[in-house]
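Participant: requesting a structural model of the entry that follows:
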Amino acid sequence: MPPSLPSPSSVTRAAITLPILARAASTTSAGTAVTPNKPPPSKDHHVHTYSPEAFPLGYTVSSTHAGIKKKAGALDLGILVSTSDTPCSAAACMTRNVFKAAPVTVTSELLRNSNGRAKGFIINSGCANAVTGKKGLEDAWSMSNTTTSQLPPSGAQSDKEGTLVMSTGVIGQHLPISSILDKIPELIRTLDDSPKSWLDLSKAFMTTDTFPKLRAKTFKIGDRLIRMAGIDKGAGMIAPNMGPPQPPHATLLGVIATDAAIKPEDLQNALNYAVDRSFNNITVDGDMSTNDTILCLANGAAGSAEHGGRETEEKMKELTEKANPEEFGIFKEQLREFAEELAQLVVRDGEGATKFVTIRVKGAPTYEIANAVAKSVANSSLFKTAMYGEDANWGRILCAVGYTPLSPNPISPTSVSVSFLPPAASSNTTPLRLLTNGEPEPNIDEARASEILKEEDLEIEIDLGDGNEEAKVWTCDFSHEYVTINGSAEEEEGWMYD
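Facilitator: Below is the predicted model:
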């Protein structure tokens, strides 16, 4: 640790002498603060519905109950298939956990063998097929190969293009593979592109999630009307660190399907950029999963904008970053924004979460430093429990800033400023400054601080005063409910959820 950086212990001791603002907590007769066990807020308003024209052209989806989840009728198996006669580009960002689950290994190999092309994907929930040895790999391949063999041939697609695989649920248990394989013909028979089918597919992703996470958007690239649809899941075991597929050596799963035409290697580059600034910047509990996977599929079925985006005889030509820098730049930024929205839904559904917290670090010499500081604060259990207790002890923020490993670029304590930012919908959006250039604000409005911390959405701004780069990380609080969920036996009787 650089000599100018305060050690964690010294920062903690110093925090004891800092002003402690009013706490939203009751007190026992012995004087010990006790935070009421407040329930998480309703998440129903995060479930969106869409009209049929909102979804990308050239995809059909289906889902069913395959008996993986014990609850009768619970959707636990789903597929998405590209029906376009244009080969479907595919990209993936996957966990860097050394214990990669079987579906991660299989999907990586499928993408390598096909040079970034795929027919679609199959997903199951209720069992992660992780830490399952050779049998787990055989089962993942069976899911992929059985689905691919039963799909009708599609135009210019070749035999190398397969069906990608994702799994989520209990770690350390084998899939009921016979039940899954028996259900695949039903899935293929019931494929369609209705809004209900898309929503049902998002439900088939869920494990400890409290709501299905489905989003859609439309934008223009030149004369083409481009559509995206995205689904993801996650509520616990969330601290993704994903990258492109690598050679073999409660999970976040997601897919973004678009009818844009993008060359596979450029789609991978765009997804890397988007994931680094979205899914890799969320944390619920600091635990990286064995199954984290984000897929992006682009089938080129988009039609002209003047025809409402309907498919036309003249196919969209595949964009590349080199040949079409302007158009590709639009796609890349739209993908990043969309991925950011999907990633934030995971944090909002964090297990037991009552707060959605944005950590914004600015004034940094590099993006990497800003990002590291933001993640240090977002992963601090002391900070997260303080947010649950609506406790404005900002010394915990400084503590996490101070122990961020940044050598050889130390933070200057006399340059750091900290503020609470109210949500945009608040009646008073003026920032509340707590620390300015390392000096505590002398007359902090404690009532205002308490008012801000009662909000469901919070933003903490940390200015390092040492540059022009900034980064955002999204997190949630730690509640009594989080401990209850993760400290008890899971409903599926497994070791742990992924």
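Participant: make it CA atoms for all contacts and neighbour counts henceforth
Facilitator: Noted.
Participant: which strand or helix spans residue 90?
Facilitator: Assigned by DSSP states H and E, residue 90 belongs to strand 89-95.
Participant: just how off-centre is that strand within its chain?
Facilitator: 14 Å (C-alpha atoms, centre = their mean, to the nearest Å).
Participant: helices or strands up against that strand?
Facilitator: Counting contacts by 3 or more C-alpha pairs under 8 Å, 6 or more residues apart in numbering; DSSP states H and E, strand 89-95 packs against helix 102-113, strand 242-243, helix 264-276, strand 293-298.
Participant: now the second one, please; I'll put the structures next to each other:
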Amino acid sequence: MNKGTIKGEITLTQATSTNEIVVLENAGITLPQGYKAGGMHCGVKRKRLDLAYIVSEVPADVAGVYTTNLFQAAPLLVTQESIAKENKTQAIIVNSGNANACTGEQGIQDAYQMQKEFASQLNIQEHLVSVTSTGVIGELMPMDKITTGISQILQPEFEAEENFLQAILTTDTCAKHIAVQFTIDGKTVSIGGAAKGSGMIHPNMATMLGFVTTDANIAHEDLLSALREVTNQTFNMITVDGDTSTNDMVLVMANGLAENDQLTKEHPDWDVFVNGLKVVSETLAKKIARDGEGATKLVEVQVNGALTAEDARAVGKSIISSNLVKTAIYGTDANWGRIVTAIGYSGVPVEPNLVKVSLGSIPVFENGLPCPFDEVEAKSYLEQETVQIFVELNQGNSSATAWGCDLTYDYVKINASYRT
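Facilitator: Got it, this is the predicted structure:
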């Protein structure tokens, strides 16, 4: 099976219903009412699409989470400043191929110019445009190409969600999207998502961009609360290579066109909305992890029996971030010692004699000692496209799941010549 097929299999094969949420594998950010998207080639890249947009018919309440890297790129600074004015966004303009990071005052002015040019095309206030960039760090934006592209991008031939999905990619090997629908107050509410990310991926927002649209009626503060809760369980639980980038963000737009009663934490269907947002975010997070640069496997670590959710997340992140664990999985080596070691340096006060570790259904460590297991069976399991590691701490009732990928020779090849 080729690599592209492996990565594509993360999508669901049919719509399914879970807790009143219908998952639509072939839909995305334009499924909710009142949104359109598109993309084009403007010349930042040599051939591939590199400029994209999302537009809502009306200003939308917006919430965002951003990279923890102290070197935040110019678009993030401009977007955060703009959103702070009234917590609304009506449009997002995105370019790939150039990160506009570490570009000084000129980079800030270029981000403002992108915002101004797109706002002019839409005839809306400038602060209602969010700006996003991804690509090579430290190079000034080719603003002549960008502004020419913005002046043309709203033409009908460029409007297509698939164009958007392709235009935001860098080293990704596939587009990433998903949507869900559910009913609130008798109204059909939709949430759609799209993302890019393949390398420089690490918990606490990495080189990834996430775009989520919904037609739900929900105020900014509650939307932000839901996003932060869900992000800690999804986007902040993935890693590819341990690097946290300069440009990364997740933005959620809620334009209210579903006309449900305004959602708050007191609304009886609040959990339905949050779970829908979690399904979208988790699906995108897993697609990013599976599409890790050079990766051949999705690795899922499930930690149970922790004293707190924070402890469970810390243990999961520690295992999924270990290069020794990742290379062992690539080599189909059931080296449980590397997993146990990662648990031990996670910073969580575990009791070694209580810990149990399994590769899929195969126990490999329990009660402080290795378990007898069939090496051939374990190797065969590690050859699968999705590998699950189960950790039971036996100290409490909290759990968490983390996702990552194996670390391969191709990762080195890709990143050894990223700029060239």
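Participant: picking up where we left off before, nearest approach to residue 12 of structure 1 belongs to which of the helices and strands packed on strand 89-95 of structure 1?
Facilitator: Comparison of those against residue 12 of structure 1 by C-alpha to C-alpha identifies helix 264-276 as nearest, at 30.9 Å.
Participant: buried ones in the closest one, by neighbour count?
Facilitator: 264, 265, 266, 267, 268, 270, 271, 272, 273, 274, 275, 276 (16 or more other C-alpha atoms under 10 Å).
Participant: how about JSON lines for those residues, with distance to residue 88 of structure 1 added?
Facilitator: As requested, the buried residues of helix 264-276 of structure 1 are arranged in JSON lines below (distance: C-alpha to C-alpha, whole Å):
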{"residue": "264", "distance to residue 88 of structure 1": "9"}
{"residue": "265", "distance to residue 88 of structure 1": "12"}
{"residue": "266", "distance to residue 88 of structure 1": "13"}
{"residue": "267", "distance to residue 88 of structure 1": "11"}
{"residue": "268", "distance to residue 88 of structure 1": "13"}
{"residue": "270", "distance to residue 88 of structure 1": "16"}
{"residue": "271", "distance to residue 88 of structure 1": "15"}
{"residue": "272", "distance to residue 88 of structure 1": "18"}
{"residue": "273", "distance to residue 88 of structure 1": "20"}
{"residue": "274", "distance to residue 88 of structure 1": "19"}
{"residue": "275", "distance to residue 88 of structure 1": "20"}
{"residue": "276", "distance to residue 88 of structure 1": "23"}
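Participant: could I get the full set of strands for the stretch 51-200 of structure 2?
Facilitator: 51-66, 88-98, 129-136, 176-184, 187-197 (DSSP state E, counting those that start in this stretch).
Participant: any idea which of these gets closest to residue 420 of structure 2?
Facilitator: strand 129-136 (10.4 Å).
Participant: follow-up on the earlier one: let me have the helices and strands packed on strand 89-95 of structure 1 in a markdown table, extended by distance to residue 343 of structure 1.
Facilitator: As requested, those are exported to a markdown table (distance: least, C-alpha to C-alpha, whole Å):
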| stretch | distance to residue 343 of structure 1 |
| --- | --- |
| helix 102-113 | 19 |
| strand 242-243 | 13 |
| helix 264-276 | 9 |
| strand 293-298 | 10 |
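Participant: about what we covered before: redo the strands of the stretch 51-200 of structure 2 as TSV? Include distance to residue 389 of structure 2 and mean neighbour count.
Facilitator: Shown next, in TSV, are the strands of the stretch 51-200 of structure 2 (distance: least, C-alpha to C-alpha, whole Å; neighbours: other C-alpha atoms under 10 Å):
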stretch	distance to residue 389 of structure 2	mean neighbour count
strand 51-66	29	23
strand 88-98	35	25
strand 129-136	32	26
strand 176-184	24	24
strand 187-197	23	25
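Participant: in CSV, list those along with distance to residue 248 of structure 2.
Facilitator: Shown next, in CSV, are the strands of the stretch 51-200 of structure 2 (distance: least, C-alpha to C-alpha, whole Å):
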stretch, distance to residue 248 of structure 2
strand 51-66, 6
strand 88-98, 12
strand 129-136, 8
strand 176-184, 16
strand 187-197, 9
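Participant: residue 409 of structure 2 touches residue 294, doesn't it?
Facilitator: Yes: contact between residue 409 of structure 2 and residue 294 holds when scored by C-alpha atoms under 8 Å: they sit 7.2 Å apart.
Participant: who has more neighbours out of those two?
Facilitator: residue 294 (25 against 12; other C-alpha atoms under 10 Å).
Participant: so what does that one match up with in structure 1?
Facilitator: Following TM-score structural alignment, the counterpart assigned to residue 294 of structure 2 within structure 1 is residue 352.
Participant: same check, this time on residue 70 of structure 2
Facilitator: Under TM-score structural alignment, residue 70 of structure 2 pairs with residue 98 in structure 1.
Participant: and residue 323 of structure 2, by the same measure?
Facilitator: Mapped onto structure 1 by TM-score structural alignment, residue 323 of structure 2 lines up with residue 381.
Participant: equivalent analysis for residue 174 of structure 2, please.
Facilitator: In structure 1, residue 174 of structure 2 lands on residue 211 (TM-score structural alignment).
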